[in-house]
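S.K.: this one's sequence-less:
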């Protein structure tokens, strides 16, 4: 769908387009020495280079850098890669970047508050980033005094917002808000009609309190891809089975289709199980970029994406390094209209 079509569809109201809509660019924050990647910085940078290069084959990629000249040295000349300077705390662009909506037929950015997933980590610089880069975006921006991360919300472009209650309703975010107040605020600010709360879903090693983008994702207006665990001996089985059952009920209620994604074998680093998930993919213009982890389920997952995304290329990027810091491909990117 082109910009003009999605803007026309929204008409004179507010609209939160799905990731599968036409985009202008994707934003990435490049790892630096003051980020949590310092123990394996070059490995992390290589991973980010692969992600940026994959994006740049299809659309513009804006790379936020602490040192532009240094970061440029990692890339070949490419007119689809742009650089802007700002020093962040870390590199999780999905959660600290502004969120794109359409209002009154025009693009607009919403800058929610980011507190490092319920004040688990210092995020003061990350929280300032969008306002600091506002002139670069050349899009009107509204700052909202409400804690919300981009990885916590999924839209189908038709008024449905998918999220998890354990994250968005967690008292480590907006303790003074009731469920009803949170629901109303999200409806008003994002221009959605219904909030679909999943009450189950868990990944070992996850710092986000169960972000929806690790569990279940809209891939078009009526289809959700979700993470399924078939191993009854796995610690995730009960939660993901309950999530699946809840998704089935929502699918009946809202006439949605469900597609299961495989669950990886357990992956460890320094004796810690890591939150590897194929649900952390990124949809861009002409392609879907899928995280892989060097496990036997990689090809099965890629087949699921190829079967569904007939009109997009399916591009695999190894994200084994990313999950050492408890996030994956979608977590380090943010699309802009």
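M.R.: Structure received. These figures come from a predicted structure and were not determined experimentally. Numbers count the residues shown, from 1 in each chain.
S.K.: CA atoms for contacts and neighbours, from now on please.
M.R.: Noted.
S.K.: Which helix or strand contains residue 26?
M.R.: strand 25-29 (DSSP states H and E).
S.K.: Show me what stretch 168-186 is in contact with.
M.R.: 115, 117, 118, 119, 146, 147, 148, 152, 167, 192, 195 (C-alpha atoms under 8 Å, 6 or more residues apart in numbering).
S.K.: dropping in the other structure now:
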């Protein structure tokens, strides 16, 4: 959940609302169709308890996506592609990176990213791999992709290709697929790897994803599908950004029982994002994890908005949207040297033994996202 400048539906995407239904999947919780049920996986997988691991566990690879649509990004498309290439090159220093790109854009993406990044032809619409790529669970060492039925964050953006990324990607890599019984995005889910899940109500208990479904029903389905034992629900914020306030821009685990929380911005204590951060802190302070232990809540600073180098009404100025890879943590660098340095120090303290790598992402952040939003980890032994 980002602290941003004046709040309204992101203008670069709100213009596409009328396009959202054209050739796209229907909104709401999906019904299983032919080939879409749990039978897509081995039948044993459907009845055994899965496990969704923590991000700090070993990765086989990181998936990313090359933004394709000028109709989404307008004149910022070149700059946002430069940012994506910069993030891909940085992560590729530590683990294998696979960048998905439309077939006609593969060559340009490869030139931008260099030989250290594998560019794979696969039709995409936008860069938000965290939300379009399936989340992964394991069962007895076997990895399964859980397709969360991406619907353009409740029909807010054209997603004809991104709605199909889950099925196409898993087929490309020979990974069994399980179709989730609800609609969500990877950025809406945060886990400690030990059965605790953090989810904002606004992003999942929402009629634009799961019409008519209660929080209790959704919680039961999340537990069954992802192998969770405890779900903690910050309220979040509806309708103020395209994601309806994903948890990965609000609060993140660094270890079981330990979370970093986006601190309420001192310059805007009354705005909806600061209030939501305060509400989340209150919820976490009173909650326990799957082991019955209370949370240790650590505040992450916010940059001074007068010092940041990016701009725009949608600018996401939160450090919580960091990404944990093999041997490193990647976090945004906003241009406020004091706050950037404090955030790096906190992450070094909480991820000892990993390099903390700052990356400038002003174009991505101006579009309403961050490093975590643009990356997606696959668990397993590092790819050769």
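M.R.: It's in. Bear in mind that the values here come from a model prediction, so they are computed numbers and not experimental data.
S.K.: Now the TM-score, please.
M.R.: Superposed pair, TM-score by TM-score structural alignment, normalised by the length of structure 1: 0.89. Supporting alignment: 323 aligned residues with a C-alpha RMSD of 2.1 Å.
S.K.: What does residue 211 of structure 2 correspond to in structure 1?
M.R.: Residue pairing (TM-score structural alignment): residue 211 of structure 2 is matched to residue 175 of structure 1.
S.K.: Ok, residue 325 of structure 2 next?
M.R.: Alignment note: residue 325 of structure 2 maps to residue 284 in structure 1; criterion TM-score structural alignment.
S.K.: OK, contacts around that match?
M.R.: Applying C-alpha under 8 Å, 6+ apart, the residues near residue 284 of structure 1 are 19, 20, 22, 23, 55, 58, 59, 335.
S.K.: and those residues, which of them are in helices?
M.R.: Counting by DSSP state H, these place residue 55 in helices.
S.K.: Closest to residue 320 of structure 1 out of the contacts of residue 284 of structure 1?
M.R.: residue 55 (18.2 Å; C-alpha to C-alpha).
S.K.: and that closest one, how many neighbours does it have?
M.R.: 27 (other C-alpha atoms under 10 Å).
S.K.: Weed out the non-buried ones from the contacts of residue 284 of structure 1.
M.R.: 19, 20, 22, 23, 55, 59, 335 (16 or more other C-alpha atoms under 10 Å).
S.K.: Columns distance to residue 180 of structure 1 on top of these, output as CSV?
M.R.: Supplementary listing: those in CSV, determined by distance: C-alpha to C-alpha, whole Å:
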residue, distance to residue 180 of structure 1
19, 26
20, 29
22, 32
23, 32
55, 38
59, 39
335, 29
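S.K.: So which of the residues you listed are in strands?
M.R.: Of these, the ones assigned to strands by DSSP state E are residue 335.
S.K.: nearest residue to residue 3 of structure 1 other than its sequence neighbours?
M.R.: Leaving aside its chain neighbours, residue 3 of structure 1 sits nearest to residue 22 (6.1 Å; criterion: C-alpha to C-alpha, 6 or more residues apart in numbering).
S.K.: likewise residue 297 of structure 1?
M.R.: With C-alpha to C-alpha, 6+ apart as the criterion, residue 297 of structure 1 has its nearest non-adjacent residue at 5.8 Å, and that residue is residue 264.
S.K.: what kind of secondary structure is the equivalent of the one you found over in structure 2 in?
M.R.: Correspondence of residue 264 of structure 1 to structure 2, assessed by TM-score structural alignment: residue 303. Using DSSP: H, G, I helix; E, B strand; the rest coil, the structure places residue 303 of structure 2 in coil.
S.K.: Check the gap between residue 303 of structure 2 and residue 232 of structure 2 for me.
M.R.: Counting by C-alpha to C-alpha, to the nearest Å, the gap from residue 303 of structure 2 to residue 232 of structure 2 is 27 Å.
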